[in-house]
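*Asks:* coordinates only, no sequence provided:
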């Protein structure tokens, strides 16, 4: 009988200890603040350039009050906060969600604009990390994506207050992409891959005819045709260069083409020669 009482007392103490231990190990749950307070704290953080703090406040509001009075404005401000924090992928995703969830919102043009701008800034950041790569290995796909998103924005909201900035960025993007193509062309010239260089020059002429890079693109095609002994084609493009750019830096005083200074000793790309120039 005494053994049973002792065992019962031991089990009671063990149970109480287990409950107390479990309670002490549980994380402290912060009490919910009023919805407006989360929103105001997020706004204040943005005003003080504390983007990371603002992100937390807006996300807390979104989690605690998913159908609240301030959630739409908070989700819109979250896009900007993530952008300011240089979280461009997150800002793009938040803009995409806003577009999907609020297709009739009055600020929809802002969401479309920020979506494109996030891609643009993200591409700039990514590009800066790979400056030491040769031009052919640099990825310009994000710049093309940004251009397409700005174009989509302008098609939907041609009179938006953000339209002038979008147009200016699109012009800049076209120039960047065209210049990127020419950088690759010069890289191929160094590798004695004239067919590949020719393709890059033609790409600029055909798809980016209004950019300042067209003059150089014509020179690239002339040089490539000369390297390939296709002199008739070279003369055709030379005539175009003379007609459109009579004061071109690629023409001498007698309007003759000034050849590029190509390296005399350069190891051609093996795959290029094996495939007869069909593979860059």
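*Replies:* Sure, I can see it. All figures in this text were calculated on a predicted structure; none of them were measured in a lab. Numbering: from 1, shown residues only.
*Asks:* for the rest of this, base every contact and every neighbour count on C-alpha atoms.
*Replies:* OK.
*Asks:* what is the burial count for residue 17?
*Replies:* Residues within reach of residue 17, counting by other C-alpha atoms under 10 Å, total 12.
*Asks:* next, it: secondary structure please.
*Replies:* At residue 17, secondary structure determined by DSSP: H, G, I helix; E, B strand; the rest coil is helix.
*Asks:* separation between it and residue 25?
*Replies:* The gap separating residue 17 from residue 25 is 12 Å, by C-alpha to C-alpha, to the nearest Å.
*Asks:* check residue 236 too.
*Replies:* Counting by C-alpha to C-alpha, the separation of residue 236 from residue 25 is 81 Å.
*Asks:* so between the two, which is more surrounded?
*Replies:* More neighbours sit around residue 236 than around the other of residue 236 and residue 25, counting by other C-alpha under 10 Å; the figures are 11 against 8.
*Asks:* which residues does the more buried one contact?
*Replies:* With contacts taken as C-alpha atoms under 8 Å, 6 or more residues apart in numbering, residue 236 has no neighbouring residues.
*Asks:* element containing it?
*Replies:* Counting by DSSP states H and E, the element that carries residue 236 is helix 231-244.
*Asks:* next, the buried residues of the helix or strand just after that helix.
*Replies:* From helix 231-244 onward toward the C-terminus, using DSSP H and E, the following helix or strand is helix 270-274. Of the residues in helix 270-274, those scored as buried under the neighbour-count criterion (16 or more other C-alpha atoms under 10 Å) are residue 272.
*Asks:* then stretch 165-172?
*Replies:* Quick answer for stretch 165-172 (16+ other C-alpha under 10 Å): 166-167, 169-170.
*Asks:* elements contacting the helix ranked longest in the chain?
*Replies:* Counting residues, the longest helix in the chain under DSSP state H turns out to be helix 163-190. Applying 3 or more C-alpha pairs under 8 Å, 6 or more residues apart in numbering; DSSP states H and E, one finds that helix 163-190 makes contact with helix 141-156, helix 194-207, helix 214-227.
*Asks:* again, 7 Å this time
*Replies:* On a contact count with 3 or more C-alpha pairs under 7 Å, 6 or more residues apart in numbering; DSSP states H and E, helix 163-190 meets helix 141-156, helix 194-207.
*Asks:* presented hereafter is structure B, for comparison with structure A:
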């Protein structure tokens, strides 16, 4: 059934969309507020070993909400116990799987501050990268998904930095290989994100901004598919700005390095 009938004008459609988003947000926030609860009477009597064991069982069952409760109870009751260090790291992973990225990052950062010499620091960095890697978008993006390269690149850049730090400090880590693969993907999508911004500027007639963004992409994302598009945008923006010489120089670069990409249309 088509809810949005043709008779509804643009302003009405926009208002309906805003109301729908607000309703969805309120439901999500209400749901999030129910995730954390006080320590149960049963958990308050349990030993550290039992809480840790129960948390592991819940994790194996993918019952992350219950696992979080056990880890939180363990941390509250036995903050200096033998299970505290491992439990805190596993708690961060549980938050990540339970779709609480902000809390997951806070927990990871706390782990790094409290246990700076931890032998599992490589995993902490890897997990931090995973959390940032998976949270490139906002709540709205979860409801109305977009292409990964269309999202704000801030989190993607943070994920790239996390993985880069892991590889630099722990090159022999078992997580290094996967981190490298994710960095390669992130490098490509970050370049594509920059190109998307440049295209946006071109469509809006902001040719100088488009030129600068394309130039930035070429300098900082060498070796990615985004470079050829950035060069093409640079040609188009240069022509629009009346910089024919610069446009010709850029075309020569395209002909030399990408001879099969010399034919393209400007936005």
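*Replies:* Yep, it's here. Remember, predicted model here, so these are calculated numbers, not experimental data.
*Asks:* on that earlier part again, which parts of the helix holding residue 236 of structure 1 are buried?
*Replies:* Buried residues in helix 231-244 of structure 1 (16+ other C-alpha under 10 Å): 234, 237-238, 241-242.
*Asks:* same deal with stretch 230-246 of structure 2?
*Replies:* The neighbour-count check on stretch 230-246 of structure 2 (16+ other C-alpha under 10 Å) flags 230-240, 246 as buried.
*Asks:* got a list of contacts for that stretch?
*Replies:* The contact list for stretch 230-246 of structure 2 (C-alpha atoms under 7 Å, 6 or more residues apart in numbering) reads 195, 207-208, 210-211, 214-215, 217-218, 247, 250-251, 266.
*Asks:* mind putting the residues you listed into JSON lines with distance to residue 168 of structure 2?
*Replies:* Rendered in JSON lines, the data for the contacts of stretch 230-246 of structure 2 read as follows (distance: C-alpha to C-alpha, whole Å):
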{"residue": "195", "distance to residue 168 of structure 2": "28"}
{"residue": "207", "distance to residue 168 of structure 2": "39"}
{"residue": "208", "distance to residue 168 of structure 2": "37"}
{"residue": "210", "distance to residue 168 of structure 2": "34"}
{"residue": "211", "distance to residue 168 of structure 2": "34"}
{"residue": "214", "distance to residue 168 of structure 2": "29"}
{"residue": "215", "distance to residue 168 of structure 2": "28"}
{"residue": "217", "distance to residue 168 of structure 2": "24"}
{"residue": "218", "distance to residue 168 of structure 2": "25"}
{"residue": "247", "distance to residue 168 of structure 2": "39"}
{"residue": "250", "distance to residue 168 of structure 2": "35"}
{"residue": "251", "distance to residue 168 of structure 2": "38"}
{"residue": "266", "distance to residue 168 of structure 2": "41"}
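*Asks:* now, of the residues you listed, which are buried?
*Replies:* Neighbour-count burial within the contacts of stretch 230-246 of structure 2 applies to 195, 207-208, 210-211, 214-215, 217-218, 247, 250-251; the criterion is 16+ other C-alpha under 10 Å.
*Asks:* closest to residue 122 of structure 2 among those residues?
*Replies:* Sorting these by distance to residue 122 of structure 2 puts residue 217 at the head of the list, at 30.3 Å, by C-alpha to C-alpha.
*Asks:* counterpart of that closest one over in structure 1?
*Replies:* Correspondence of residue 217 of structure 2 to structure 1, assessed by TM-score structural alignment: residue 204.
*Asks:* what about the residue nearest to that match when sequence neighbours are not counted, distance to residue 196 of structure 1?
*Replies:* If you skip the residues right next to it in sequence, residue 204 of structure 1 has residue 178 as its closest partner in space, 5.6 Å away by C-alpha to C-alpha, 6 or more residues apart in numbering. Residue 178 of structure 1 sits 15 Å away from residue 196 of structure 1, taking C-alpha to C-alpha as the criterion.
*Asks:* ok, residue 174 of structure 1 next?
*Replies:* When C-alpha to C-alpha is the yardstick, residue 174 of structure 1 and residue 196 of structure 1 sit 21 Å from each other.
*Asks:* do the same with residue 104 of structure 1
*Replies:* Between residue 104 of structure 1 and residue 196 of structure 1 the distance, using C-alpha to C-alpha, works out to 47 Å.
*Asks:* these two: who's more crowded?
*Replies:* residue 196 (22 against 9).
*Asks:* please tell me how far the residue nearest to the spatial centre of structure 2 sits from residue 155 of structure 2.
*Replies:* Centroid check for structure 2 by C-alpha atoms, centre = their mean gives residue 136 as the closest residue, at 2.9 Å. Remark: distance between residue 136 of structure 2 and residue 155 of structure 2 (C-alpha to C-alpha) = 5 Å.
*Asks:* can you pull the contacts of the counterpart of residue 247 of structure 2 in structure 1?
*Replies:* Taking TM-score structural alignment, the alignment pairs residue 247 of structure 2 with residue 234 from structure 1. In this structure, residue 234 of structure 1 makes contact with 222, 225-226, judged by C-alpha under 7 Å, 6+ apart.
*Asks:* same thing but 6 Å
*Replies:* For residue 234 of structure 1, the residues meeting the contact criterion (C-alpha atoms under 6 Å, 6 or more residues apart in numbering) are 222, 225.
*Asks:* how about the strands in the stretch 51-200 of structure 2?
*Replies:* Counting by DSSP state E, counting those that start in this stretch, one finds no strands in the stretch 51-200 of structure 2.
*Asks:* would you map the helices across it?
*Replies:* Taking DSSP state H, counting those that start in this stretch as the criterion, the stretch 51-200 of structure 2 carries its helices at 64-77, 84-97, 101-114, 121-134, 139-143, 154-169, 176-203.
*Asks:* nearest to residue 22 of structure 2, out of these?
*Replies:* Closest among the helices of the stretch 51-200 of structure 2, using C-alpha to C-alpha: helix 139-143, at 9.9 Å.
*Asks:* distance between the closest one and the chain's centre?
*Replies:* Using C-alpha atoms, centre = their mean, to the nearest Å, the distance from the centre of helix 139-143 of structure 2 to the centre of the chain it belongs to is 13 Å.
*Asks:* many thanks, I have nothing further to ask.
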